[in-house]
Structure formats: C-alpha cells, structure tokens
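Colleague: The sequence isn't on hand, but the structure is:
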C-alpha cells in the first residue's frame, strides 16, 4: 500500500512538472525543417512570370536564345562547343523551362479565378441592391400617382375657373337683371359637401 501511495505521489509530481496547455494563449511555434514562404508574394511572382510568358517579347527572346545556341554550337571550333548536334542539353533546358512554366501559369489562372469569383459575388450583391432600390422607387411612384388622383391639379383648376368665367360673361351678356348665384346653397357659410 505504501508503494502505491509513493507511485501516486511520483505521478502527481510528474504531472506538475509538465507544462499545462492553456487554451487562452497562442501555442509556441515549433521549428520547421522546410523553408517558409509568403503565398501571396509567391502568387504575385507567378502572375508576373505568367504574364511575361504570354507576351511576344518572351517569344522573341526565346527564339533569339535558341538561334544563338544552335549557331554557336554549329559554327565555333569543337573545343568551344558545349552542346553538339543533337542538342540534347538544349532539349533538356527547354523541357525544364516548360515544366516550370505550366504550373506557374496554372497558379496564376487559379488566382485570377479566385479574384473573378469575388468580383462576381460583389456584382451580384450590387445588382440585388439595385433591384431592391428600383422596386422601392417603383412602389413609391405608384403610391404618389394614386395620391395625386385625388388632388386637384392645375389643369383641373384652370378648367373650373374658365367655366366660372364663361358663366359670369354669359350672365353679364344677358343683362336681364335676374340674380343668379354662382354657388347655390342655403345661404349658410359652410357646405354640406366636403372639399377635396
């Protein structure tokens, strides 16, 4: 029993010596064996290279280098040649260039696709906002039109005033002296028909 107690005490002591993992603090970074790189910087570099590979300048430079390579290895003395007739080293260099160019171009295309997705999502949200604004304005204009249907317009007022003017002119032209009210009623100041 004393052995068990001593064993438990030793285990507790080991637990105390081990550092506790705290979740509220960042973990200590472990050393890495692989080199670290910034993916954004690498992506920007790959886009620059892919843009250069897609230009006429690259094709011209590549053609000049290949022609110079072939002319050098055909025309100079044998001891100065570094790649003889089947041009195996030239083929190796062109294969190496192609093996690096293809992944760089694909990486640049993937980055462009990601940017296009973000732009497409922003355009879609902007279109949704524009549609919502247009629908709101359409409802407001319809409400204003409905409200204006009950309001006396300038043209309606003009026509009413012109009718009253004609009626006054007709009365003066008749001149028979009979008195006619323009606004018939019971003589009270108010009217039983409400104004609009």
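Modeller: Looks like it came in fine. Treat the numbers as computed from the prediction; the structure is a model and nothing was measured.

Colleague: CA atoms for contacts and neighbours, from now on please.
Modeller: OK.

Colleague: From the chain's centroid, how far away is the one helix or strand residue 166 maps to?
Modeller: Per DSSP states H and E, residue 166 falls inside helix 154-174. When distances are taken as CA atoms, centre = their mean, to the nearest Å, helix 154-174 is centred 63 Å away from the chain's centroid.

Colleague: So residue 7 versus residue 167, what's the distance?
Modeller: 122 Å (CA to CA, to the nearest Å).

Colleague: swap in residue 101?
Modeller: The value you get for residue 101 to residue 167, if CA to CA is used, is 94 Å.

Colleague: Look at these two and report which has more neighbours.
Modeller: Neighbour count, other CA atoms under 10 Å: between residue 101 and residue 167, residue 101 has more, with 16 against 13.

Colleague: How about the contacts made by that one?
Modeller: 50, 53 (CA atoms under 8 Å, 6 or more residues apart in numbering).

Colleague: Run through the helices of the chain in chain order.
Modeller: 2-17, 39-53, 56-75, 88-148, 154-174 (DSSP state H).

Colleague: one more structure, for comparison:
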C-alpha cells in the first residue's frame, strides 16, 4: 500500500473513462443555455418546425422524410429538450456557485465596512471629547477679561 505524499504529484492512472475538462464543459453549457434563452433560438426553432411540417404536409409522398414524419419531428424535439434541460441546470448551478462566492465577498466587505464605521465613530467621539476640553476663543477672552477685572490696578 503506497502512502500518498502531499509534496509530490500523484501518478497518472490509466482509466477507460473519458477525460474532459469540467471548466470547458461548464463554459460550453453556459453558452448553449444562454443561446437557448434567446428570442433568436425561438425564431429558429419555429422556422425549423414550420418548414418541417410544411415540407412533410405539402411535398409528394416520395420526397417526405419518413412515412411518419411528425413522429420523427417529435422525437427530435424530445431529444433536443432532453439535452437542453441538463445543460440549463448545469449553467444555473455554475451561476449559483458564482453568486455564492460573490455573496461571501460582499458579506466580508460589509463586515470590514461596519468595523471601519465603528472605528471612525469611536474616533469622532474621542475628538469631540478632546475638543470639549479645549479652551475656545470666547472662553479665553472671558477669562482674560475676568482676570483683568480682578487684578488690582498698579500705577
């Protein structure tokens, strides 16, 4: 039994499973899901279905795609939907992960801002107390005037 060392990379293991890059696949699924959610896709699908129905309804029997053309159309649309749903879910999961990370960063920034606000509030309160202990110009004038009134006149 070999002990896995953390300071060395693992040996590559041969596997019959196909290898794919999850990040590249995720980006591709997001692009597909983004396209599936556009009006352009709806228009393309509508035109495709209308052409399919028009061709198979109006063309001579020997030029149609299949003896049961609408069943094949239903099969194709079902196949498209069976791939679209998981791709959309994968794209939503990736967006949820990004939102979760963004939420955590926003929460940390909010905590730092709150700590900064509390610190500045304490500093402002300290400055107010310090200013309250300082002699103002009016106070000095009144004290000098009182002192001059109390002092005996020396001639």
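Modeller: Done, it's in. None of these values were measured; they are calculated from a predicted model.

Colleague: that older thread, format the helices of the first structure as JSON lines; extra columns: distance to residue 32 of the first structure.
Modeller: Listed next are the helices of the first structure as JSON lines, based on distance: least, CA to CA, whole Å:
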{"stretch": "helix 2-17", "distance to residue 32 of the first structure": "26"}
{"stretch": "helix 39-53", "distance to residue 32 of the first structure": "16"}
{"stretch": "helix 56-75", "distance to residue 32 of the first structure": "37"}
{"stretch": "helix 88-148", "distance to residue 32 of the first structure": "25"}
{"stretch": "helix 154-174", "distance to residue 32 of the first structure": "84"}
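
Colleague: Go ahead and flag the most central residue of the second structure.
Modeller: residue 99 (3.6 Å; CA atoms, centre = their mean).

Colleague: need the contact list for it.
Modeller: Per CA under 8 Å, 6+ apart, neighbours of residue 99 of the second structure: none.

Colleague: rerun that using 10 Å as the cut-off
Modeller: Applying CA atoms under 10 Å, 6 or more residues apart in numbering to residue 99 of the second structure gives the contacts 93, 105.

Colleague: Tell me the residue in the first structure aligned with residue 11 of the second structure.
Modeller: Aligning on TM-score structural alignment places residue 11 of the second structure opposite residue 28 in the first structure.

Colleague: my bad, residue 60 of the second structure
Modeller: Checking with TM-score structural alignment, residue 60 of the second structure has residue 77 as its match.

Colleague: Likewise for residue 78 of the second structure?
Modeller: When the first structure is aligned by TM-score structural alignment, residue 78 of the second structure is paired with residue 95.

Colleague: roughly how far apart are that match and residue 69 of the first structure?
Modeller: In terms of CA to CA, residue 95 of the first structure sits 15 Å off from residue 69 of the first structure.

Colleague: So those two - more neighbours on which side?
Modeller: residue 69 (16 against 12).

Colleague: mind checking what residue 57 of the first structure lines up with in the second structure?
Modeller: Residue 57 of the first structure maps onto residue 40 in the second structure, by TM-score structural alignment.

Colleague: ok, so what distance separates the residue mapped onto residue 97 of the second structure from the first structure from residue 159 of the first structure?
Modeller: Aligning on TM-score structural alignment places residue 97 of the second structure opposite residue 114 in the first structure. Look at residue 114 of the first structure and residue 159 of the first structure: by CA to CA, they are 66 Å apart.

Colleague: My understanding was that residue 26 of the second structure contacts residue 90; is that so?
Modeller: Yes: here residue 26 of the second structure reaches residue 90: they are 7.0 Å apart, a contact under CA atoms under 10 Å.

Colleague: picking that back up, quick one: neighbours of the match of residue 60 of the second structure, just the number.
Modeller: Residue 77 of the first structure: 9 neighbours (other CA under 10 Å).

Colleague: Also the one 10 residues further on?
Modeller: Burial measure for residue 87 of the first structure: 14 neighbouring residues, criterion other CA under 10 Å.

Colleague: Skipping adjacent residues, who's closest to it in space?
Modeller: residue 70 (7.9 Å; CA to CA, 6 or more residues apart in numbering).

Colleague: Ok, residue 94 of the second structure next?
Modeller: residue 26 (7.5 Å).

Colleague: Trace the one you found over to the first structure, please.
Modeller: So residue 26 of the second structure corresponds to residue 43, using TM-score structural alignment.

Colleague: who are the neighbours in contact with its match?
Modeller: 49, 104, 107-108, 110-111.

Colleague: how close does it sit to residue 10 of the first structure?
Modeller: For residue 43 of the first structure relative to residue 10 of the first structure (CA to CA), the value is 54 Å.
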